[in-house]
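Student: Need coordinates for the below:
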Amino acid sequence: MSKRLKFFLGHFTISVIITLIVLYLIFYVWYPAPLHQALGITHLTFMLLAIDVVIGPLFSWLVYKEDKKSLKFDLAVVILLQVSAFAYGFYTIAKGRPAWIVYDSLAFHIVRHSDIETSHLHLAKPEYQHPSWFKPQVVALLDTKDIQKIHPIPKFTISMDHPMYYTDLKNAKSKIGEIAFSVKDLTKFNSEKKIQQVLTEFPTADSWLGLSGLEQDMVVLINKETAEVIKIVELRPWH
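Tutor: Next comes the predicted model:
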C-alpha cells in the first residue's frame, strides 16, 4: 500500500469518526427529532459533514505527491482549511441549538441559544441562568402582570428570550388545561392514519398545543390532567 493511500485512508477514517460523533450530538442531543426539521438545520448539517468527510480527504489525496518538497506544508494547509470550515459550521449549529421550549399561554416556542437575552440574566432564577448543553428544557412564560412586577420588558426585545420571565411548566397547568386542543382536532390538518400511529406510540397524550418553528411548525402532545409534555411530534398544528 502506497504512502499516499495510507494517508488518505487515515485522513478519511478520522473524518468519518468525527462525523459520526457530530451526527449523534446534533440529531440525538441538541436537536432531538423533530426539532432539527422545525429549525431547518438538516441541510446545513450535511453540508458541514460533506466538508469533513468528502472535501477534506479528497483535497489531501489530490495534493499528496511523494518526494514533493512542499508536501507537509500543502497537507497542513488542507487540514487547516478543513478544520476551520468545520469549526465555523459546528459553532453555528451549536449556537443555534434549541435551549428552551417556552409556553406563552397560546403555544410553545423554540428559544435558541443565540436568542437568549443576557442583559438581565442575573434576574433569572438560578435554574434558568445556564441553558443545558444537552436537550432543550420545557418552561412556561410568566403572565404579563407578573412580568411587570419583576421587570418591564426591555425595549426592542421579546419576553420569551429573557430567562428572568421563566417559570416551571407546572405553574401553567390550569391555563394549559383550559386551552389545550383535543387530539380529534388534529384531523383538520393531518391524515387519520398518521395521527393514529403517533397516538399509539404515545397513549398517555390526550390533547395538544402548537409549536412554532423557524422552518416548520410542529405539535406538542400533552396530558391534560398533569399538563405534562409527552412528546413533540411531526404533525401539522395549522396551515
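Student: contacts and neighbour counts: CA atoms only from here.
Tutor: OK.
Student: Provide the contact partners of the biggest helix by length in the chain at residue level.
Tutor: As assigned by DSSP state H, the longest helix anywhere in the chain is helix 71-95. With C-alpha atoms under 8 Å, 6 or more residues apart in numbering as the test, helix 71-95 has contacts from 30, 41, 44-45, 48-49, 51-52, 55-56, 59-60, 63-65, 112-114.
Student: Ile14 in helix, strand or coil?
Tutor: Assigned by DSSP: H, G, I helix; E, B strand; the rest coil, the conformation of Ile14 is helix.
Student: Among the contacts of helix 71-95, which lie within helices?
Tutor: 44-45, 48-49, 56, 59-60, 63.
Student: In PyMOL, how would I select the buried members of the residues you listed?
Tutor: Command for PyMOL that selects the buried part of the ones in helices among the contacts of helix 71-95, burial taken from 16 or more other C-alpha atoms under 10 Å:
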select buried, resi 45+48+49+56+59+60
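Student: In JSON lines: the ones in helices among the contacts of helix 71-95, plus distance to Asn190.
Tutor: As requested, the ones in helices among the contacts of helix 71-95 are arranged in JSON lines below (distance: C-alpha to C-alpha, whole Å):
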{"residue": "Leu44", "distance to Asn190": "28"}
{"residue": "Thr45", "distance to Asn190": "28"}
{"residue": "Leu48", "distance to Asn190": "33"}
{"residue": "Leu49", "distance to Asn190": "33"}
{"residue": "Gly56", "distance to Asn190": "43"}
{"residue": "Phe59", "distance to Asn190": "47"}
{"residue": "Ser60", "distance to Asn190": "49"}
{"residue": "Val63", "distance to Asn190": "53"}
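Student: compare with the first, here's sequence two:
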Amino acid sequence: MFVTQSPLQSRLLAAGVHFGISVAIAALAATLVFFVWYPYPYREISGGRELFMIVVAVDVVMGPLLTLAVFNVKKATKVLRRDLVVIGLFQLAALAYGLWTVAVVRPVHLVFEIDRFRAVHAIEVPRDELGRAPAGLGTLPLTGPTLLSVRDFKDDKERSDITFEALAGLPLGARPGFWQRYDQGKPQVLARARPLEELKKRFPDRVSEIDAALKLASGGNGKVGSLGYIPMVGRKTFWTVLVDANTAEVIAFVPIDSF
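Tutor: Below you'll find the model as predicted:
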C-alpha cells in the first residue's frame, strides 16, 4: 500500500494510520480516567479533564508527527521497523507516565468534614497515617471516590492541634485517623444541611441549573424528596452537594459556591 504512493503520500498515510491508533488508545485511557478515576462531577471539581487533555494532546500528536518525520519506504525494512517500534515505545512510555500523574492526584474520597464536603485526593493523604484509619478504610481506592465522614474531636487539644495543621495545608478530611463510615456522620450531615429552597433564593439565576441537576439525578422524572444543601470544597473550586433531608443520601452536585 505504501510502496505505490509518492514519498510524501506514504509519509502522510503512515502518520494518519498512527494517528488513528493513537486516538483509539486515548479513547480507552479516557474511559478509565473519566468513568473510573474521575466520574462526574470530579472531572470538573478535581481537574481531571484538564490534566488528561494535556497528556493526550501531547501523546496523540507526538507519535504521528515522529512517524511523519522518520517514515521512508526506501529505508531497509529492518531499520524502518526499528524506528517505528522505538517511536511506539516512547509514545506508550509517555502515556503511561501521564496516566500515572493523573492517578496520583485522583480523588479518592468525598468526606463530610464538620460543616462541608471535601473532595480528598490521593496526593493529599499522608501515607504514614493510613494505618491509623479504622478497619476497612485505610485504602486509597482506584475505582472512584467513596463517601466518608470525620469523627468528633476527642478533646479541645486535639481540636486545636488539627485546626493549626489544617491552616498549614493539611485538611481534616485528608487525615485517615479521623475517617469513619459515612453513615456514622449522617446525624451531623442532617444537622448542617440547609433547605434547598434557601439555595434557590440565594441564587435565583441558577434555579434552572439546580433543577436540571435534580432531573438528571432522578432519572429524568424530576421526583425527589425533601432536600438540603451543603457546600463542597474541591481542588480549585467550590461546589454544592444536594442531600436527602431525611436520609443524608447524596443526591446531586451543582457548580455553585454556597459558602
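Student: that older thread, buried sites along the longest helix of the first structure?
Tutor: By 16+ other C-alpha under 10 Å, the buried positions in helix 71-95 of the first structure come out as 74-75, 78-79, 82, 85-86, 89-90, 93-94.
Student: Need the counterpart of Val229 of the first structure in the second structure.
Tutor: For Val229 of the first structure, the aligned residue in the second structure is Val250 (criterion: TM-score structural alignment).
Student: how much does the longest helix of the first structure stray from the second structure?
Tutor: The superposed helix 71-95 of the first structure is, by mean C-alpha distance after the TM-score superposition for the first structure, a mean 2.2 Å from where its aligned residues fall in the second structure.
Student: Hey, what's the angle from that helix to helix 56-63? Just curious.
Tutor: Put simply, helix 71-95 of the first structure runs at 160 degrees to helix 56-63, going by axes from the mean of the first three to the mean of the last three C-alpha atoms, to 10 degrees.
Student: And the strands in the first structure?
Tutor: Applying DSSP state E to the first structure gives strands spanning 98-103, 108-112, 137-141, 166-167, 181-182, 207-212, 218-223, 228-233.
Student: Relative to the first structure, which residues correspond to stretch 110-128 of the second structure?
Tutor: On the first structure, the counterpart of stretch 110-128 of the second structure by TM-score structural alignment is residues 101-119.
Student: Can you measure across the matching stretch, start residue to end residue?
Tutor: Start and end residues of stretch 101-119 of the first structure are separated by 20 Å (C-alpha to C-alpha, to the nearest Å).
Student: Same question for that stretch: list its buried residues.
Tutor: The neighbour-count check on stretch 101-119 of the first structure (16+ other C-alpha under 10 Å) flags 101-105, 107-113, 115-117 as buried.
Student: Arg4 of the first structure reaches Tyr64, doesn't it?
Tutor: Yes - counting by C-alpha atoms under 8 Å, Arg4 of the first structure does reach Tyr64; the two are 6.2 Å apart.
Student: Please work out how many residues are found near the counterpart of Val207 of the second structure in the first structure.
Tutor: Here Val207 of the second structure is matched to Glu192 in the first structure, going by TM-score structural alignment. Residues lying near Glu192 of the first structure (other C-alpha atoms under 10 Å) number 13.
Student: which residues of the stretch 101-250 of the second structure fall in helices?
Tutor: 156-167, 186-192, 196-202, 207-217 (DSSP state H, counting those that start in this stretch).
Student: Leu12 of the second structure: which of those helices is closest?
Tutor: Closest to Leu12 of the second structure of the helices of the stretch 101-250 of the second structure is helix 207-217 (C-alpha to C-alpha; 44.1 Å).
Student: Now do the buried residues in the closest one.
Tutor: Applying 16+ other C-alpha under 10 Å to helix 207-217 of the second structure flags 210, 212-215, 217 as buried.
Student: between these, which is nearest Tyr229 of the second structure?
Tutor: The shortest approach to Tyr229 of the second structure among the buried residues of helix 207-217 of the second structure belongs to Ile210, at 10.9 Å (C-alpha to C-alpha).
Student: Quick check: the closest one vs Ile45 of the second structure, distance?
Tutor: From Ile210 of the second structure to Ile45 of the second structure the distance is 17 Å (C-alpha to C-alpha).
Student: Repeat that for Ser226 of the second structure.
Tutor: Distance, Ser226 of the second structure to Ile45 of the second structure, using C-alpha to C-alpha: 25 Å.
Student: before we move on, what about Gly16 of the second structure?
Tutor: Distance, Gly16 of the second structure to Ile45 of the second structure, using C-alpha to C-alpha: 35 Å.
Student: Neighbour count for the two, which is higher?
Tutor: Taking neighbours as other C-alpha under 10 Å, Gly16 of the second structure and Ile45 compare with Ile45 leading, 21 against 16.
Student: OK, contacts around the equivalent of that one over in the first structure?
Tutor: Alignment note (TM-score structural alignment): Ile45 of the second structure maps to Ala38 of the first structure. Counting by C-alpha under 8 Å, 6+ apart, Ala38 of the first structure makes contact with 212-218.
Student: Just give me the neighbour total for His109 of the second structure.
Tutor: 23.
Student: Does it touch Leu142 like I think?
Tutor: No - applying C-alpha under 8 Å, one finds His109 of the second structure not in contact with Leu142, separated by 10.6 Å.
Student: roughly how far apart are the residue nearest to Val138 of the first structure when sequence neighbours are not counted and Ala172 of the first structure?
Tutor: Distance criterion C-alpha to C-alpha, 6 or more residues apart in numbering; nearest residue to Val138 of the first structure, sequence neighbours excluded, is Ile101 at 4.6 Å. Per C-alpha to C-alpha, Ile101 of the first structure is found 14 Å from Ala172 of the first structure.
Student: next one: Leu211 of the first structure
Tutor: Leu211 of the first structure is 16 Å from Ala172 of the first structure, where distance means C-alpha to C-alpha.
Student: Give me the more crowded residue out of these two.
Tutor: Shown here are Leu211 of the first structure and Ala172; by other C-alpha under 10 Å, Leu211 has more neighbours (25 against 19).
Student: Show the contacting residues for the most centrally placed residue in the first structure.
Tutor: Central residue of the first structure (C-alpha atoms, centre = their mean): Tyr31, 3.3 Å from the mean position. For Tyr31 of the first structure, the contacting residues are 97-98, 135, by C-alpha under 8 Å, 6+ apart.
Student: what about Lys186 of the second structure, neighbour count?
Tutor: By other C-alpha under 10 Å, 18 other residues sit near Lys186 of the second structure.
Student: Is it in contact with Ala245, as I believe?
Tutor: No - the criterion here is C-alpha under 8 Å, and Lys186 of the second structure misses it with Ala245 at 10.2 Å.
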